[in-house]
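Colleague: model the following, please.
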Amino acid sequence: MLTETTTSDEEPPKSAEHPSLTAQFTSTPRGARLARRLAVRHMEEWGYPPASDVSCTVALVVAELAANAVQHGSVPGRDFGLRLVRDEVAGLVRIEVADAAAGKRPPVAPPSSYPDGESGRGLLLVDVLAARWGSTPRHPVGKTVWAEVPTRVSTDVSEQ
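Modeller: Prediction:
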């Protein structure tokens, strides 16, 4: 999987062709759960039932990025943001989770799995499930971690 860390904001265009969802959540485990649930509900509104592969993949990626925002990016009194953008032309759903902790950026590549560790596997999951992912600084403070999830199954064997 391609992992990118960039220094400029990479925002998809906002238009009727790119429906989106934007929401704020408290930087708590409950906020992370609510973000995942809202993402699944919104995916269903976009035509992806909760049990579909695309909806489940988006739910897993949102859950991981939101949990990381709560655990590693939480700043007292500051919420985290979730943004989903569907791009049917590109066949992607872009997930963005923004928090206020600018100094705590994810690694350029996901850490290797630690067999005895209780954590450290979440970005490996994101790396496997997303077509690409990365992070960008957020102005005036913080960062946005983003991932792009394919909405179409590839039938080309050479792409696998």
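
Colleague: when you work out contacts or count neighbours from here on, use the C-alpha atoms and nothing else.
Modeller: Noted.

Colleague: what is the neighbour count of the residue lying closest to residue 80 once chain neighbours are set aside?
Modeller: With C-alpha to C-alpha, 6 or more residues apart in numbering as the criterion, residue 80 has its nearest non-adjacent residue at 4.7 Å, and that residue is residue 99. Applying other C-alpha atoms under 10 Å, we find 28 residues neighbouring residue 99.

Colleague: my guess is residue 99 contacts residue 69. True?
Modeller: Yes. Here residue 99 reaches residue 69: they are 5.9 Å apart, a contact under C-alpha atoms under 8 Å.

Colleague: one more sequence to fold, the one below, so I can look at both together:
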Amino acid sequence: MIDDPALLARAEALVAAYAAAGRRLATAESCTGGLVAGLITAVPGSSAVLERGFVTYSNEAKSEAIGVPAGLVAAHGAVSELVARAMAGGALAASRADVAVAVTGIAGPGGGSAQKPVGLVHFGLASRDAPVRHLERRYGDLGRSEIRARAVADALGLLEAALRAG
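Modeller: Got it, this is the predicted structure:
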């Protein structure tokens, strides 16, 4: 994924734009396992932009590292709108970033259900100056690598939109 020319070009533009705006970002990743942060750090100069990244793959990590309430995960599941929003807000609160993006989903091949199929991914986007946003994608069962690649692309899209919004 880090060697995907289109994604790398977007990451380069994102780093340049965040640096020019003097803004910093954080990531909270579950199903992408740090791929969003990895793509951003593939760009020279990204240290001026990426404040920190959290890989919160387990439910416990979501609670311990970024303050997602365990009861929220128990009630709604790790792959849910509310948990994605809490992950983004928690990453923002646990960092010095201006913007945080969160990704939680089911990349497969197993783990899906009728209500939460393989390919379901929830995103959260938290900014210091705006309400937490949410995005849901249902990519379908495209294979683990493709689902994760699409999730990284959508996470970049949210970070791009946050910068445009101010």
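
Colleague: where does the TM-score land?
Modeller: Overlay of the two chains. TM-score (TM-score structural alignment, normalised by the length of structure 1): 0.31; 87 aligned residues with a C-alpha RMSD of 5.4 Å.

Colleague: what is in contact with residue 99 and residue 69 of structure 1 at once?
Modeller: Applying C-alpha atoms under 8 Å, 6 or more residues apart in numbering, one finds that residue 99 of structure 1 and residue 69 are jointly contacted by residue 80.

Colleague: strands along structure 1, start to end?
Modeller: 2-3, 20-25, 80-87, 92-99, 132-137, 143-150 (DSSP state E).

Colleague: quick check: nearest residue in space to residue 126 of structure 1, chain neighbours excluded?
Modeller: Spatial nearest neighbour of residue 126 of structure 1, excluding adjacent residues (C-alpha to C-alpha, 6+ apart): residue 61 at 5.8 Å.

Colleague: so what's that neighbour up against?
Modeller: Contacts for residue 61 of structure 1 were tallied using C-alpha under 8 Å, 6+ apart; they are 95, 125, 126, 129, 130, 147.

Colleague: residue 128 of structure 1: how many residues sit nearby?
Modeller: 11.

Colleague: confirm that residue 6 of structure 2 sits in a strand.
Modeller: No. Assigned with DSSP: H, G, I helix; E, B strand; the rest coil, residue 6 of structure 2 falls outside any strand and is helix.

Colleague: just give the number of residues close to it.
Modeller: 12.

Colleague: equivalent analysis for residue 148 of structure 2, please.
Modeller: 26.

Colleague: tell me which element it is part of?
Modeller: helix 144-165 (DSSP states H and E).

Colleague: in that helix, which residues are buried?
Modeller: 144, 146-156, 158-160, 162-163 (16 or more other C-alpha atoms under 10 Å).

Colleague: which SS class is residue 53 of structure 2?
Modeller: Here residue 53 of structure 2 is strand, with the state taken from three-state DSSP.
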